[in-house]
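Peer 1: Have a look at this fold, sequence not included:
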């Protein structure tokens, strides 16, 4: 007698696998953005290893069970649903807990406590990937003859998860992405059950939704820049000092715009006492790499400190005086990394005929072309 053909995975289960895969990829990307702020950029690459570690741990756990991937009495979809719910709760709680551990990573070789704290962050940050690996690995083991379908759902979900982060992080922020991924795990649990036992999944989903909403109330409760970053010197929300007036997320990172101050120019190489004082807004990227926007009424030539900056060396070498009127014979300038616009203003103030600016971060570009266009004198319209 021919063996009975293996049942196909239901469509709801394949959608559940896709959701879990999307959540895993989106969590991984969100963690790179969070680590870049809280630990410094080079630690963001650690997340790639954490994902591999988590999947490996899950695979080792499933392999250690031999043929007993499922409990003896377990129905495949019910077991998948339960493991997805566990992954939802564990991943959200573990990641939120990891964010309240705030080691000074640059003291790693000087303070044993920092090493312990980083190790704790690593363990906690691995939890979502252990959960995702357990669910997807279980699905592959349950339907081995249909592994191609399961794997296809895994790949499609991963691609969609990356797209969600690319287009959604500007609205949700990294915390919102992390919370949304936990909800995706929980929703996958509901789909695995196929609506037959919806109460546990619904309760998990609603409970996590409440936690996510509370976590989204104030991002500064969870994501603070490393203590050695420039932003942490002036922005201390835990002490009631809120210096940030605008914040934006992109896949490239988070920008923070500090409130306007009046003081010396902040470009590069300026020394001594300057009169008059200038209106300045500082912009940080992931809490560091500050760039500045300088306020003008209409014309970059108002910034009389520009020719005394080291950034003006190219114009000194060319022999072009400051405040040269714009003309068709002026230089054609390419500025790579527009930032706060000082280099663009410098070119315009030296009579450049054309200035092309390149900026990879759309949130930075939006500052000088829209939100703070009045502050910088609409130089982007020149």
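Peer 2: Noted; the coordinates are in hand. Treat the numbers as computed from the prediction; the structure is a model and nothing was measured. Numbering: from 1, shown residues only.

Peer 1: Could you use CA atoms for every contact and neighbour count after this?
Peer 2: OK.

Peer 1: give me every residue that touches residue 291.
Peer 2: Contacts for residue 291 were tallied using Cα atoms under 8 Å, 6 or more residues apart in numbering; they are 267, 282-284, 339-340.

Peer 1: Put this next to the previous one:
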């Protein structure tokens, strides 16, 4: 079967982005080394795609090996998982298959990195070969159209909560269609790779009590007393239990009510399977707003919680991000409760932003305080390491001006149960065990730098080592696969544009997470919006002759300055409709101008695949520089973006001569 070139490019581009998104999501669900390094696979993907474009039409066509490498990657990750286990003393530790020790972290990450680079590189070579047969802008246009198809398909499968088998079948169908009858010898090899991927992911999808939410790989199991134990991404999350069992086994659920006044109206953030909601009802709540971001956890609570709290008419359930719900809320509450909000996963496409990070900033706690009725109580509880308890207690003190009440429970390894409470008027409600620092008065998190789990303004040494090795490996592979680096010298400006664009995209992801929530739907909408902005820029570049491209740099700088002076938390004061309008304008105007600048430059490139490869490799470096936000905050990334576009201007100024009619 022959596939038309335009259709081939769209399908190959869709496959490339679909596989990238699936790998980012799936590998982190099976390997805890990747839980806080989701952009590790993103960096590997960008490197592989860049190498595929640099190789382009040169040398042997290796697309048929892509399903083989993908099958090997899937088999490796499932054969050598990294999950949480317990020692004989009850302490947590990382374990591998059959309770044995996991592979050493450097070995595990190195194999995943190299297999991801190879698999995406071979897919990208197929894209590049077809890409090179079209004029640069037409090829770019079709590539973006395919990327849109890939992200919409993956978002649709996430919405339907489809297991990895569905992802494998979609990829397999596109592989079969694109490979067709091209593979004359060794035809069994790609077929074996496709079959291995489908079989392995099929077994994972249907053997064992697993289900897939838009955020997690969820495993449920039976616990003592008919309770349900829930594990997400190979990590224990919670155990649903009746109120009576909680009173005996987990009394900390009741601590927030010890010094609370009225508890008629309760807001529970992080409702999970319903334990906290059931306790609130048992304590006399007349109305409970239960907020949980994951619909699958809610369904488990509906179906299997012993007390069926979500069936109670006093409960209103909201499947939503906790911070986003608070920003929209108009009701006042007697108790606002942050109930063990620990997501164990990171926002897709972002290196260090977990789903709950925006709940623990000074701005978020200030908003929670504003929702308290007169005499109302704020409470939060979890298992905390001493330094993290100090950070949260100091954050509460920063907002209220008073040290909170601290009620301590049993320890679990290095962590201790703790409940922090304070009244709306900054009183403790009679509690005398107020917080005193044990580690120190750690700097509170803020919306611009929402990293509560980072002890200080630094990039952890492991991240620095990892990024250094990734960049060194990238340099070696680019030289080996792509040939002399001087072939990319004419496209140095496109390289810097790639660095800047990835950072700009990162800033938009976190901006919209703050404005509208860290939900998968918001995340998918942002990436779709970015691609639509790119497509709009391409259409303008195809139809309009821009005689003075230098003015695009001036417009881009002005748009970046606007985004700089209007930080995201300022927009939270707006109502939803104007917040959306202003947020979209501020976020996507620089993206549109940046891509218009890229498109104007790209359409005259002598080698479209080399130029595109240089841009993609720049994006990979941008993914590494993203970690600067851990020190500087996200708004400061705009300065780095401006500097990178400045370097693009300096290195590409010869292309900015006025165009002739």
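Peer 2: Arrived safely, thanks for sending. Note that this is a predicted model, so its numbers are computed, not measured.

Peer 1: out of the contacts of residue 291 of structure 1, what pair is the most spread apart?
Peer 2: Greatest spatial distance in these: 267 and 284, 13.6 Å, computed using Cα to Cα.

Peer 1: Alignment lookup: residue 231 of structure 2 to structure 1.
Peer 2: Residue pairing (TM-score structural alignment): residue 231 of structure 2 is matched to residue 284 of structure 1.

Peer 1: and that match, what element?
Peer 2: Taking DSSP states H and E as the criterion, residue 284 of structure 1 maps to strand 278-285.

Peer 1: Tell me which other helices or strands that strand touches.
Peer 2: Packing partners of strand 278-285 of structure 1 (3 or more Cα pairs under 8 Å, 6 or more residues apart in numbering; DSSP states H and E): strand 253-258, strand 261-263, strand 288-294.

Peer 1: Give me the buried stretch members for the longest one, please.
Peer 2: It stands for strand 288-294 of structure 1. Neighbour-count burial for strand 288-294 of structure 1, counted by 16 or more other Cα atoms under 10 Å, picks out 288, 290-294.

Peer 1: The second one too?
Peer 2: Buried positions in strand 261-263 of structure 1, judged by neighbour count with 16+ other Cα under 10 Å: none.

Peer 1: With stretch 365-372 of structure 1 instead?
Peer 2: 365, 367-369, 372.

Peer 1: right, and the pair among those residues with maximum separation?
Peer 2: The most widely separated members of these, counting by Cα to Cα, are 365 and 372 (10.1 Å).

Peer 1: tally of neighbours for residue 647 of structure 2?
Peer 2: Applying other Cα atoms under 10 Å, we find 18 residues neighbouring residue 647 of structure 2.

Peer 1: Touching, it and residue 498? I think so.
Peer 2: No: with contact defined as Cα atoms under 8 Å, residue 647 of structure 2 does not reach residue 498; the gap is 11.6 Å.

Peer 1: ok, the residue nearest to the match of residue 231 of structure 2 when sequence neighbours are not counted to residue 255 of structure 1 distance?
Peer 2: Excluding the flanking residues, the one nearest residue 284 of structure 1 by Cα to Cα, 6 or more residues apart in numbering is residue 290, at 4.3 Å. Per Cα to Cα, to the nearest Å, residue 290 of structure 1 is found 10 Å from residue 255 of structure 1.

Peer 1: overlap in contacts of the two?
Peer 2: Both residue 290 of structure 1 and residue 255 are in contact with 283-284, where contact means Cα under 8 Å, 6+ apart.

Peer 1: want to throw the contacts of residue 291 of structure 1 into JSON lines with distance to residue 90 of structure 1?
Peer 2: Below are these laid out as JSON lines (distance: Cα to Cα, whole Å):
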{"residue": "267", "distance to residue 90 of structure 1": "46"}
{"residue": "282", "distance to residue 90 of structure 1": "38"}
{"residue": "283", "distance to residue 90 of structure 1": "36"}
{"residue": "284", "distance to residue 90 of structure 1": "33"}
{"residue": "339", "distance to residue 90 of structure 1": "40"}
{"residue": "340", "distance to residue 90 of structure 1": "41"}
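
Peer 1: just the buried members of those residues?
Peer 2: 267, 282-284, 339-340.

Peer 1: so residue 182 of structure 2 is in which element?
Peer 2: When elements are assigned from DSSP H and E, residue 182 of structure 2 belongs to no helix and no strand.
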